[in-house]
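Engineer: coords below, sequence missing:
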C-alpha cells in the first residue's frame, strides 16, 4: 500500500515537471520563431533552476508522503489497541470486553493482542464479555474458538459472559460449541464467582 502511494506521488510529480518543461520549451520556441534576441544564458539558467526545484519537490513530497503514512500507521495501531482493551482485575484475572462488530480482520487483532497479553502478564483466567458485541458470523466464531484453544495451551482458562440470544442463535447455526470455555450469564456473575469468593 505504501509503495502504491509513493508511486502515485512520484507519477504526479513527474507529470507536473513534464508540464513545466514543456512550457519552457514552448517559450523558447516562441522566442526563436519570433526572432527575438534572447540570450541562451536565460534558458540555461532556467534549466539549472528547474532541475534544482525538481530535486526539492521530489524530496519534499516523498518525505511528506512517508511522514503522513507513518502517522496513519501509528493512528491505526492505536485504534487497533484501543479496540481490544484487556483490563487486569488482579495478578491472574483479566477482562476482555468485546464491543461492536467483529469481522475477520478485528478477530485477528484480538487474537494477536490476547496471545501477547496472556504471555506477558501470565493471565490465568480471561473473562471474555460478549454483551456489547453486535453480531457474530460463523467465521468469527471459529476465530474466537482458535483464541480460546490457543490460550488454553498457555495455561489460561476462558470464561465467556453476556452471550445474547442473537449470538447464541448464530453459534447454534454454526454447530460450534465452546468446550474449552466456561459460560456464565453476566459479567457480574463472573466477577462474583472469581473475585469476591
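Structural biologist: That came through fine. Since we're looking at a predicted model, the values are computed, not measured.
Engineer: hey, let's count contacts and neighbours off CA atoms from now on
Structural biologist: Will do.
Engineer: residue ranges for the strands of this structure, please.
Structural biologist: For the chain, the strands defined by DSSP state E occupy 87-88, 93-97, 125-129, 157-161, 181-184.
Engineer: most neighbours per residue, which of these?
Structural biologist: Highest mean neighbour count among the strands of the chain (mean count of other C-alpha atoms under 10 Å): strand 125-129, with a mean of 23.
Engineer: next up, a second structure to put side by side with the first:
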C-alpha cells in the first residue's frame, strides 16, 4: 500500500496543480474582461445626433480615469466625426488641480482634431474650487446644465402633445 501511495500521491499533486493553474488563468481572464467592461462604462459617450455627443462623467476622477477619458474622448470623437462634445460633470463631486488640468488638456486635444467642447454641470463648490486653484477656464465654453448646453448648440425642446407633456429634443 505504501509503495502504491508513493506513486499515486505525486501524480495527484501534479493533477491538482494543473487544475489550480487552469482555474487561476480562467479567473484572471474573467476579471480582466470585467474590469475592461467597467472602464468602458465609466467613460461613456452618448451620441445625440450626427456630429453631437455627450460624455457624462460621474464619480471620482483619478489619474488613470482621466487618461481613459482623454483616450475615449479622442477616439470616439474621431470615430463618430463629432463637431461638438459636451462634458457633463454634474456627477463629479470633487475637482482638484490635477482633474482641472486634465479637463483643460482634454479640451485642447479635442480642439486639435476639430471637435468643439463644452463643459456642463459645474456645481457651485466646484466652480469655487477651480477659481481658488487659479485654473483659467476662460477659453472653454461652460453652461450650468446640460439642457443649457444643448440649447447653446442648437437643440430646442418641442412638445409633441401638450396634454401628454412629453419633451422631445430637436436639432
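Structural biologist: That came through, no problem. No experiment lies behind these values; they were computed from the predicted model shown.
Engineer: returning to that earlier point: tell me which of the strands of structure 1 approaches residue 30 of structure 1 most closely.
Structural biologist: Among these, strand 93-97 comes nearest to residue 30 of structure 1, with 71.6 Å by C-alpha to C-alpha.
Engineer: Packing partners of the closest one?
Structural biologist: strand 87-88, strand 125-129 (3 or more C-alpha pairs under 8 Å, 6 or more residues apart in numbering; DSSP states H and E).
Engineer: which residues sit against it?
Structural biologist: Applying C-alpha atoms under 8 Å, 6 or more residues apart in numbering, the contact partners of strand 93-97 of structure 1 are 84-89, 123-132.
Engineer: Please repeat the previous calculation with a cut-off of 7 Å.
Structural biologist: 85, 86, 87, 88, 123, 124, 125, 126, 127, 128, 129, 130 (C-alpha atoms under 7 Å, 6 or more residues apart in numbering).
Engineer: against structure 2, where does it fall?
Structural biologist: Here strand 93-97 of structure 1 aligns to structure 2 at residues 52-56, judged by TM-score structural alignment.
Engineer: After superposing, tell me the mean distance of that stretch to structure 1.
Structural biologist: Mean deviation of stretch 52-56 of structure 2 relative to structure 1 after superposition (mean C-alpha distance after the TM-score superposition for structure 1): 0.6 Å.
Engineer: same question, stretch 19-32 of structure 2
Structural biologist: So stretch 19-32 of structure 2 averages 0.9 Å relative to structure 1 (mean C-alpha distance after the TM-score superposition for structure 1).
Engineer: which bit of structure 1 covers that stretch?
Structural biologist: Going by TM-score structural alignment: stretch 19-32 of structure 2 matches residues 60-73.
Engineer: got it, and stretch 101-115 of structure 2?
Structural biologist: Aligned by TM-score structural alignment, stretch 101-115 of structure 2 corresponds to residues 142-156 of structure 1.
Engineer: buried sites along the matching stretch?
Structural biologist: By neighbour count with 16 or more other C-alpha atoms under 10 Å, stretch 142-156 of structure 1 contains the buried residues 142, 143, 144, 145, 147, 148, 149, 151, 152, 156.
Engineer: which of these lies closest to residue 11 of structure 1?
Structural biologist: Using C-alpha to C-alpha, residue 143 is the member of the buried residues of stretch 142-156 of structure 1 that lies nearest residue 11 of structure 1, at 40.9 Å.
Engineer: and residue 197 of structure 1, which of the strands of structure 1 is closest to it?
Structural biologist: Across those, closest to residue 197 of structure 1 is strand 93-97 (C-alpha to C-alpha), at 13.3 Å.
Engineer: Distance from the chain centre to that closest one, please.
Structural biologist: 23 Å (C-alpha atoms, centre = their mean, to the nearest Å).
Engineer: now do stretch 122-134 of structure 1
Structural biologist: With C-alpha atoms, centre = their mean as the basis, the mean position of stretch 122-134 of structure 1 lies at 22 Å from the chain mean.
Engineer: Tell me how far residue 81 of structure 2 lies from residue 116 of structure 2.
Structural biologist: 11 Å (C-alpha to C-alpha, to the nearest Å).
Engineer: Matching residue 116 of structure 1 against structure 2, which residue comes up?
Structural biologist: Under TM-score structural alignment, residue 116 of structure 1 pairs with residue 75 in structure 2.
Engineer: Also residue 170 of structure 1?
Structural biologist: Here residue 170 of structure 1 is matched to residue 129 in structure 2, going by TM-score structural alignment.
Engineer: can you tell me which residues contact the most centrally placed residue in structure 1?
Structural biologist: Taking C-alpha atoms, centre = their mean, the centroid of structure 1 lies closest to residue 76, which sits 4.2 Å from it. With contact set as C-alpha under 7 Å, 6+ apart, residue 76 of structure 1 has no partners.
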